[in-house]
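> next comes the sequence, and after it the predicted model I'd like to discuss.
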Amino acid sequence: MTASLHLSSFLLQTLSLLLMLPSFSFGIYSSDPLLSLDYYKSTCPNVLEIVRKEVECAVLSDPRNAAFFVRLHFHDCFVQGCDASVLLEDTITLQGEKKSSNNINSLKGYRLVDRIKNKLESECPGIVSCADILTIAARDAIILVGGPYWDVPLGRKDSKTASYTQADTNLPTADEGLVGIIDKIYGDFESTSNKDPISESYLNKLKSVCPITGGDNNVTAMDYVTPNLFDNSFYTILLRGEGLLHSDQEMYSSLFAIVTKDLVKKYAADPIAFFEQFSESMVKLGNIMDPDNFATGEVRKNCGFINT
């Protein structure tokens, strides 16, 4: 099954942690002074407009593209910081991150990023980094599907390295978080939804779309209420016991969900609070970087390959 716009629980939980933690245990630090809101003011003044137009075209053609942009940015920043290492292809001298276990079946949208990069290279050759493109695109994608706005400091560099190992170890996986979290095809409907008619109807539909065997390429939404909008309905679904994934529903239903249960209630009742928290977390996420990679980085001409 494939999710629509809504990020899975482990990603949302990690963004919550980003808001609370002053630093990061894996040796990458938040570095606001290195970035600025007007970084491209003189060198590429139309950068934000160009990215916005391209993201808008992508999202209008398929709303799921919004989630692809956000997930690419997230997977990039948690490996060596926000340096576009996630976009690098395998070569004779470099092993990229695309084929790591956490990326190979979950990341899409590479061609969308390449399209934006090509537009910017025509307008401002050699100026705008792929890392900045990912960061801007993630913000614009969220806005286009009803989410909040946040300022995006710019000036990131593209790394000349990638880390297949870090992609396997630094990125959170669907079975992390609450004790005993594992993925299940149909969530915990039988035990958590009280078997009301709406839940039963939804469960039957899921079983037809996603059979026990086969149907691996079929698509369904994690949020059946507003699948094409970024909003707080994900949390209201958890309150009804209808979380599609077991790992999602555990945020509310688990005996160990002492903190997350209150967060689910808060964000279900107050969409503004959810938007504010999400925006702050995304700013903090975008500021993660490795100072060494920043110092030796470059602006790639092609996002998939280091410059020669």
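Received it, and whenever you're ready, just let me know what you need. Numbering: from 1, shown residues only.

> okay, CA-based contacts and neighbour counts for the rest of this
OK.

> next secondary structure after the helix or strand containing Cys57?
Applying DSSP states H and E as the criterion places Cys57 in helix 47-61. As assigned by DSSP H and E, the chain's next helix or strand after helix 47-61 is helix 64-77.

> how big is the angle separating that following helix from helix 47-61?
130 degrees (axes from the mean of the first three to the mean of the last three Cα atoms, to 10 degrees).

> helix 64-77 packs against which elements?
Packed against helix 64-77 by the contact rule (3 or more Cα pairs under 8 Å, 6 or more residues apart in numbering; DSSP states H and E) you find helix 47-61, helix 130-144, helix 271-286.

> go again with 7 Å.
If contacts are counted by 3 or more Cα pairs under 7 Å, 6 or more residues apart in numbering; DSSP states H and E, helix 64-77 sits against helix 47-61, helix 130-144.

> contacts only, for Glu56.
If you count contacts by Cα atoms under 7 Å, 6 or more residues apart in numbering, Glu56 has them with Leu144.

> one step back: return the most buried member of the helices and strands packed on helix 64-77.
Greatest average neighbour count among the helices and strands packed on helix 64-77 goes to helix 130-144 (a mean of 25), per mean count of other Cα atoms under 10 Å.

> surely Leu15 is in contact with Ser281?
Yes - here Leu15 lies in contact with Ser281, judged by Cα atoms under 7 Å, at a distance of 5.4 Å.

> and the comparison structure, right after this:
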Amino acid sequence: MTGSSAPALSSAITAVGLSKSYGDKVVLDGIDLHIPEGTVFALLGPNGAGKTTTVQILSTLVRADAGEARIAGHDLVHDADAVRAAIGVTGQFSAVDNLLTAEENLMLMADLHHLNRREGRRRTAELLRRFDLTEVSAKPVVTFSGGMRRKLDLAMTLVGNPRVIFLDEPTTGLDPRSRRTMWEIIRELVAHDGVTIFLTTQYLDEADQLADRIAVLDHGTLVAEGTAEELKRRIPGGHLRVRFADPDRLDAATALFGAVTRDTESLTLQIPSDGSIPTLRAVLDVLDSASIAAESLTMHTPDLDDVFLTLTGRPRSGDAATSPKENAR
């Protein structure tokens, strides 16, 4: 290969063989991770898959039974204090003090990070402004909406300027507008601050919107990893839905294609497709060559819901058989 290539991104998180059991229950079964700096990594999986345990281990809250990991270049076990200094954690439930104001909550975090009073006030004012909380800074948090509380919770995480942030179900319980506000904040942290985000979520559209890479965890094992598009391409079921104006055209089109699903009531054919432009063009060329006009054409490609339901919820060896959809509920 000739010419220069862009340098590889440094790793914010690496893990090899992380395992954790509680008694006879295996929660994590030897997972490996490689997450570059300045990216969003999403970990998906049904309840009980091991997502929160993974976050707890990587954030030094729980010790793994086996395996090793490095966060921001620091060994998880032998340099735990340096790991804690480099990370921030925002859990599923807001950690703010309801009896304090937004400003007091942030100043408390500044004290915990041993910032002097002047720097603490500067940092507090900056974060209040950044999260659009300046006007309510003197109000007790108990009066805040869910979206405002989550913004303050994330702002408190940023007081220590972490390089890696663990967001465990960060938008649970938020309304659609508040969720999208949080998405914009997360994107800005990565784009402008170079922060690495480790996101766990059960909102599949959230992972689709935010994540550079996605891993799917089931029964403590990583069953798939890749970009959202790479994961979707692994799942069968993509098709073109072509509608015709009358039964004659439907009959003529049916004769042209082999493995198709025909719906005489809606006058449509469902033609298997990988979602690519060449496949779409080939179908249109066949219809055009036969002078068969289609009324409409829509393309369906598998989404992350399909990925989730296909890859998760299968019983462990020895468990009673249960369908993926039943376990994913």
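Done, it's in. Bear in mind the structure is a predicted one, so any value in this text is a computation, not a measurement.

> care to give me the TM-score?
Here the TM-score for the pair of chains, by TM-score structural alignment, normalised by the length of structure 1, is 0.23; 111 aligned residues with a Cα RMSD of 5.9 Å.

> hang on, the earlier thing: possible to save the helices and strands packed on helix 64-77 of structure 1 as a markdown table with distance to Asp292 of structure 1?
Putting the helices and strands packed on helix 64-77 of structure 1 into a markdown table (distance: least, Cα to Cα, whole Å) gives the following:
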| stretch | distance to Asp292 of structure 1 |
| --- | --- |
| helix 47-61 | 26 |
| helix 130-144 | 15 |
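
> Phe74 of structure 1: which of these is closest?
Among the helices and strands packed on helix 64-77 of structure 1, helix 130-144 comes nearest to Phe74 of structure 1, with 8.9 Å by Cα to Cα.

> next structured bit after that closest one?
helix 164-169.

> list the helices and strands that next one packs on?
So helix 164-169 of structure 1, by 3+ Cα pairs under 7 Å, 6+ apart, packs with no helix or strand.

> ok, now how distant is His74 of structure 2 from Thr254 of structure 2?
62 Å (Cα to Cα, to the nearest Å).

> Glu206 of structure 2 now?
Counting by Cα to Cα, the gap from Glu206 of structure 2 to Thr254 of structure 2 is 39 Å.

> repeat that for Ala282 of structure 2.
15 Å.

> those two: which is more packed in?
Thr254 (18 against 11; other Cα atoms under 10 Å).

> and that one, what element?
Going by DSSP H and E, Thr254 of structure 2 is in helix 247-256.

> list the buried residues for that helix?
Of the residues in helix 247-256 of structure 2, 249-250, 253-254 count as buried by neighbour count, 16 or more other Cα atoms under 10 Å.

> how about the strands in structure 2?
Along structure 2, counting by DSSP state E, strands occupy 11-22, 25-36, 40-44, 66-71, 74-75, 87-90, 164-168, 196-200, 213-218, 221-226, 239-243, 261-263, 268-272, 296-300.

> would you format those strands as CSV with mean neighbour count included?
Below are the strands of structure 2 laid out as CSV (neighbours: other Cα atoms under 10 Å):
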stretch, mean neighbour count
strand 11-22, 19
strand 25-36, 18
strand 40-44, 25
strand 66-71, 19
strand 74-75, 18
strand 87-90, 22
strand 164-168, 24
strand 196-200, 26
strand 213-218, 23
strand 221-226, 17
strand 239-243, 21
strand 261-263, 15
strand 268-272, 21
strand 296-300, 14
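
> of all the helices and strands packed on helix 64-77 of structure 1, which one is nearest Ile288 of structure 1?
That would be helix 130-144 among the helices and strands packed on helix 64-77 of structure 1, by Cα to Cα, at 11.3 Å.
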